[in-house]
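> okay, here's the prediction I keep looking at, along with the sequence it came from:
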Amino acid sequence: MAEPLTRVVRRKEDVLFSTCAPLRPFPDVLLTHLQKWAQAAPSRAFLAERSAAGRWYELTYSAAMRWVDSVAELLVELNSAYGDRLLIISENSIAHGVVSLAAMSVGIAVVQISPSYLTTRTGLERVREICEVARPGYLFASPQALLAAAGPLPIGEAVGVSFDRVIALGPAGAGDRRDHATAELQMRRSALHGDSIAKIMFTSGTTGSPKGVINTHRMLCAQQQQMAQLWQFVEERPPVLCDWLPWSHTSGGNNSFNMTLRNGGTLYIDNGRPTLSGIELTLRNVAEVRPTWYTNVPAGYSLLLPMLQRSRLLTERFFSRLDLLVYGGAGLSPGLWAGIDELARSTRGTPAPWACGWGLTETASTTTVTHFPISGAGQIGVPLPGMTCRLTKRHGHYAIAVKGPNVTPGYFGDTDATARAFDDEGYFITGDSVSFVDEENPSRGLRFEGRFAEQFKLATGTWVQPSSIKASLLSRAGPLVRDVILEGPDGPYLVALIWINEEVAVRDFRWSESCEGNDQGSIALQEFLKMVIGEHNAGCVDNAERIVRACVLGIPPSLSSGELTEKGTIALHRFRTARRTQIESLFAAEYGFSIPQAAI
């Protein structure tokens, strides 16, 4: 890890915060990394996935380079042009990775969409909206995605890139082939530069409508150089990942995938998910791979922890060669942090190697990271080399805006949104709130305080900051609670909708179905949550922090309902729309449970 040395410039109305180390040179084009490792480590596995027989199939760097060249030539033969867009609708797979690299290598921008959007009419409408913005000329879709489609694909006049043809060009189907070096292919590649669009990534829509974020080759390459300068061990030992994070989102597609590629690592594609039905697959995969780098969202860790606690063998394999344990996408509860830390200490005698970062789709995934020991959840570290954060006081914390080589130039086809996204000094306005862990020692980094879009006023005119209230509740509830949604805009008081970890609830409270029931497990769960909220309320100084009524979500948020993003985080505006009746019933005292007045 690099030493955390930072620079702070205090101006009249704001603070400029940066890292002292300058950003070192990096390639302009993403394909450069694949070309490097195809020469330097040709037989090393780059991507791996489960075969139909259940065994791992590994694609080496040299085979990946040949396959990418073949698919790139196919795209050229389809009369594609520099600047066209290719829509990819596929689960994470080797073919998906190859096609995306091939397209980017000949100046075709990739637009990746989760296949789950094809399974519902609402999702198909989302695909239509994305296609209206991106106007893709070509489509690559996996057979599984097409079979699950709830209706015709609203893709306009996009030309299909045959899945079977792509597979036939791969190592298993092609045999010996000449190196593809057609004049057109080489001309297209020589025209690439740092400002060429590599991807158009649509935001998850957690707090608003999704927008098409331009990702240039320079952004993607800069971000990986920035990370490697702070997490230096990735250059000394190529990382091995076992990762499910979807490539249609920036964390999986730009961080996990590109970090593997930049550092000559191996990415085992985890076909599990952070769900009750998918976590068993994840555990099997992790136990076999024994990753050196593991990333998950807090919802995934909440399912992982109780299973690790049950199996000493699984825990030993999980930690056996782990260099870094990363979380992102949402706040990690102190209970989860402590639980996994305890397992690490008992297994290998050292703390869990936790790290965290913060960023957005507009910053190619990451803007700040912790590259030094941290003592608890919530810390997001210091700016990456080459980045400057502008911090402006607002509502008791700092509004953060950022500038650097990994920041998007704007939104595809939306000049108005692009203009609104930047301030008069060229800083990208993130909409997020942060604070210093220690104002006297900025090198201890920043703490994430939430999104301003999630803040709201009660009827009294008092501002509510949900992130600090959620952190208080999660720290008291431990791994039982996966997330808390606070409601009360223009209302008389706060109410809480609680998403629980069902496995922990069954194990510790013999809970079933919902806390509305009169069985002992439901009553015990209610009483525990009343105690948790009561302890929180006892430390509150005003009504803007106190919770008066609460309920447990009997039906948890799901991807199919649109309430969850592919990352497993709650899409707040969709959640509120879907749960409007439930929320209104809480305020009307027709649902849930009240918190004893004595606790307030």
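Yep, that arrived.

> hey, let's count contacts and neighbours off CA atoms from now on
Fine.

> sec struct for the residue nearest the centre of the chain, please.
With distances taken as CA atoms, centre = their mean, residue 251 lies nearest the centre of the chain, 4.1 Å away. Following DSSP: H, G, I helix; E, B strand; the rest coil, the label given to residue 251 is helix.

> alongside the first one, take a look at this:
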Amino acid sequence: MTQIQPASFRDAPFREAQFMPVTLDVERRNDGTVILRSRVELGEYEPNLAQAFTKTAERCGAKPALAVRNSDENWEYTSYADLKHSVDAATQWLIDNVPRGGVMVMMISNGLTAATMTFAAYAAGVILCPVSTTFGLTGGDHVRLRHVLAKTRPDVIVLESNPKLAAAVVSCAGDDVAIITTDTQTVNRRAFSLSSVLATTPTSAVVKAIANIDPENTVSYMLTSGSTGLPKIVPQSMAATAACGQQALVAIGRAADWGGVIVDWLPWHHAAGASVLRSTLLQGGTLYVDDGKPLPGLFDQTIRNLREIPIAYFSNVPLGYSMLVEAMEQDPLLRRTFFSKMRLMLYGGAGLQQHVFDRLQEFAVAETGYRIHMTTGYGMTETVTGCMVIHYPTEQVGIGLPTPGLEVKLVPQDARFAVRLRGPNVMRGYLDEPEKNMEVFDEEGFYRTGDLAVFSDANNPEKGLVFAGRQSEEFKLSNGTWVYGGSLRAALLEALDPLVSEVVLCDDDREFLTLLAWPTAHASDQPLGTIVNRLRDFNRTQQGASAIIRRVALLDQPPNVDAQEISDKGTINRRAVIDGRHEIVSRLYAAEPDDGIGIV
């Protein structure tokens, strides 16, 4: 294909995409605290998610709601009418078998069953707790699974058909917990086949249950990532969940077009993935379930889907975009299909490397004559999902501005601001964590996120905020100096671009800093010395031992999912990498390091 020079693709106009206007209320206090609010109204919306889905299903009828590849690898479609019928059957079963306000843990992959049981739980007034199947498949004593089940005390567990998973759940769950699965033979306790649940005849009790929903009641128990320990459990009310969905719809909904065709892989047990499921099915879109993941060998499925299905909106983590660019280099059909309707690309979880961003835009301009809006946002399980977003044209990486209804409190901390949030989407507190809940809310009721930010332009707040570190990622060397891990990692990724895809800083309470790095395909024919030289150049721009890298090791094995080195959404767990690769870390700090260690 014709190579586009950087200047020419940057001169191209953006493809038209409708965003919420930037109109900001800025309150400045005498102590330096800044409060940001959008002047855009949140507007009216249906807080009863079950009622909202009922109305959408009635309106859409025969339109495909879900598309999932079957055993023959062909797309199998489920209409809104058929999905609503299954949801009503499962709702009736839950009404008959689980007390209102009871808990249903769901350990299944994205697909028709997960979508059905999610909306059935909403309708029946049963608290849904989606849990990753990895909690039961990683071996050991299943400490995370035991922790979650002990905390949530489920009445029923919906279980993927997998003997290993079934054995783990049976060993960890109480004897009185019922299990729904397609293969009851793998469960030696009270079990119900999924087919029998979906064969239940709905009665007027379903309509009554939906009408009697109190949106202020808890609708979901969502798990935090657990990157610094066991996951915390966040009760989310239906009102908060609906408010967050409305915030996204007002801010970027017209550009993202969840009422159209969506291809998505994010797991529904994660806050961001669950929001995609809700947004698409409540807006009347068609959700193609992507079985791919941004990991070597698993991303091929995503590429296959994107080659077939043109979409207007795409979301992935930076590693996924890096793999997408590599695939596009050799695949003109992928480029043509992907950009044919594309209006908005979103990334989250980490910073996007500049060469990936530039190459995507080069491809977009070559195919369409336009650049594509690329956005990112900011949020967490404690806020349901993203609640700040870049909703304006920009090429600068950042976390954007608050969506309607959200208040962002910025408290001065050194040259940065500690980020605190208050709004209709923010949690009331963690499940059974009274001491933690006393800590995480300030005297005005703002949630302390633990994150830090700065203004992109201190004189123009409308240009948004930029992420400036996470307090939990900041650690001390043995001499007591602080390492600002988040900002240092971002700077290193930029300095080593495009030779590495991800880095991990080592290690707390050591005399000096070292680095573990995953090389990219660009580094395949480059010696370790090339990266060492880049790091030497980087070090010359830094001041103090807390930002200078002394040694580096390249990792030849991808992040280990089973060891929790990488989350289901594709983000790296620094502590798990260091602990799981202690032999390499020991080599980094050896008195006489071997030839595989780069001395900077």
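On my side now, so go ahead. Just so we're clear, the structure is a prediction, and the values are computed from it rather than from any experiment.

> TM-score for this pair?
Once superposed, chain against chain, the TM-score is 0.90 (TM-score structural alignment, normalised by the length of structure 1); 569 aligned residues with a CA RMSD of 2.1 Å.

> which position in structure 2 pairs with the residue nearest to the centre of structure 1?
Matched to structure 2 by TM-score structural alignment, residue 251 of structure 1 sits across from residue 272.

> just residue 420 of structure 1 next, same as before
Using TM-score structural alignment, residue 420 of structure 1 lines up with residue 439 in structure 2.

> contacts for the helix or strand that contains its match, please.
Per DSSP states H and E, residue 439 of structure 2 falls inside helix 434-440. The contact list for helix 434-440 of structure 2 (CA atoms under 8 Å, 6 or more residues apart in numbering) reads 429-430, 447-449.

> switch these over to CSV; also include secondary structure.
Output for the contacts of helix 434-440 of structure 2, formatted as CSV (three-state DSSP):
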residue, secondary structure
429, coil
430, coil
447, strand
448, strand
449, strand
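
> okay, those residues in a markdown table with distance to residue 202 of structure 2 and neighbour count next?
As requested, the contacts of helix 434-440 of structure 2 are exported to a markdown table (distance: CA to CA, whole Å; neighbours: other CA atoms under 10 Å):
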| residue | distance to residue 202 of structure 2 | neighbour count |
| --- | --- | --- |
| 429 | 35 | 19 |
| 430 | 35 | 21 |
| 447 | 41 | 25 |
| 448 | 44 | 16 |
| 449 | 43 | 18 |
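
> a markdown table please, covering these and showing distance to residue 73 of structure 2.
Below are the contacts of helix 434-440 of structure 2 laid out as a markdown table (distance: CA to CA, whole Å):
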| residue | distance to residue 73 of structure 2 |
| --- | --- |
| 429 | 43 |
| 430 | 41 |
| 447 | 45 |
| 448 | 46 |
| 449 | 42 |
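
> trace residue 207 of structure 1 over to structure 2, please.
So, by TM-score structural alignment, residue 207 of structure 1 is matched to residue 228.

> if you could redo that for residue 131 of structure 1, that was the one I meant.
Residue 131 of structure 1 maps onto residue 149 in structure 2, by TM-score structural alignment.

> pull the number of nearby residues for residue 202 of structure 2.
By other CA atoms under 10 Å, the residues close to residue 202 of structure 2 number 19.

> any idea which of the contacts of helix 434-440 of structure 2 is closest to residue 86 of structure 2?
Taking CA to CA as the measure, residue 430 is the one of those closest to residue 86 of structure 2, at 32.2 Å.

> tell me the secondary structure for the closest residue to that closest one other than its chain neighbours?
For residue 430 of structure 2, ignoring the flanking residues on the chain, the nearest one in space by CA to CA, 6 or more residues apart in numbering is residue 234 at 4.9 Å. Classification of residue 234 of structure 2 by three-state DSSP places it in strand.

> do I have it right that residue 234 of structure 2 meets residue 431?
Yes. If you go by CA atoms under 8 Å, residue 234 of structure 2 and residue 431 touch, sitting 6.1 Å apart.

> higher neighbour count, those two?
More crowded of residue 234 of structure 2 and residue 431, by other CA under 10 Å: residue 234, with 23 against 15.

> so how far is residue 427 of structure 2 from that one?
7 Å (CA to CA, to the nearest Å).

> equivalent analysis for residue 542 of structure 2, please.
Residue 542 of structure 2 is 39 Å from residue 427 of structure 2, by CA to CA.

> re the thing from before, buried ones in the helix holding residue 439 of structure 2?
By neighbour count on 16 or more other CA atoms under 10 Å, the buried set for helix 434-440 of structure 2 is residue 440.

> in space, what's closest to residue 245 of structure 2 - neighbours in sequence excluded?
Among residues not flanking residue 245 of structure 2 along the chain, residue 279 sits closest, at 6.6 Å (CA to CA, 6+ apart).

> SS state for the one you found?
At residue 279 of structure 2 the chain is in helix, as set by three-state DSSP.

> number of nearby residues for it?
22.

> I'd say it and residue 258 touch.
Yes. Look at residue 279 of structure 2 against residue 258 with CA under 8 Å: they come within range, at 6.1 Å.

> residue 332 of structure 2 pairs with which position in structure 1?
Under TM-score structural alignment, residue 332 of structure 2 pairs with residue 312 in structure 1.

> cool, residue 73 of structure 2 as well?
Aligned partner of residue 73 of structure 2 by TM-score structural alignment: residue 54.

> now residue 136 of structure 1, what's its secondary structure?
coil.

> and for residue 294 of structure 1?
When classified by three-state DSSP, residue 294 of structure 1 comes out as strand.

> if I look at the residue nearest to it when sequence neighbours are not counted, how far off is residue 382 of structure 1?
Once flanking residues are discounted, residue 294 of structure 1 sits nearest to residue 325: 5.1 Å by CA to CA, 6+ apart. Using CA to CA, residue 325 of structure 1 is found at 18 Å from residue 382 of structure 1.

> between the two, who's got more neighbours?
Counted by other CA under 10 Å, residue 325 of structure 1 and residue 382 do not tie: residue 382 has more neighbours, with 31 against 18.

> am I right that the more buried one is in a strand?
Yes. Applying three-state DSSP, one finds residue 382 of structure 1 inside a strand.

> wait, it sits on residue 447?
No. Counting by CA under 8 Å, residue 447 is not a contact partner of residue 382 of structure 1; they are 9.6 Å apart.

> give me the aligned partner of residue 358 of structure 1 over in structure 2.
By TM-score structural alignment, residue 358 of structure 1 lines up with residue 378.

> follow-up on the earlier one: overlap in contacts, residue 234 and residue 427 of structure 2.
Here residue 234 of structure 2 and residue 427 have residue 382 as joint contacts, going by CA under 8 Å, 6+ apart.

> grab the nearest non-local neighbour of the residue nearest to the centre of structure 1.
In space, residue 251 of structure 1 is closest to residue 365, 5.4 Å off (CA to CA, 6+ apart).
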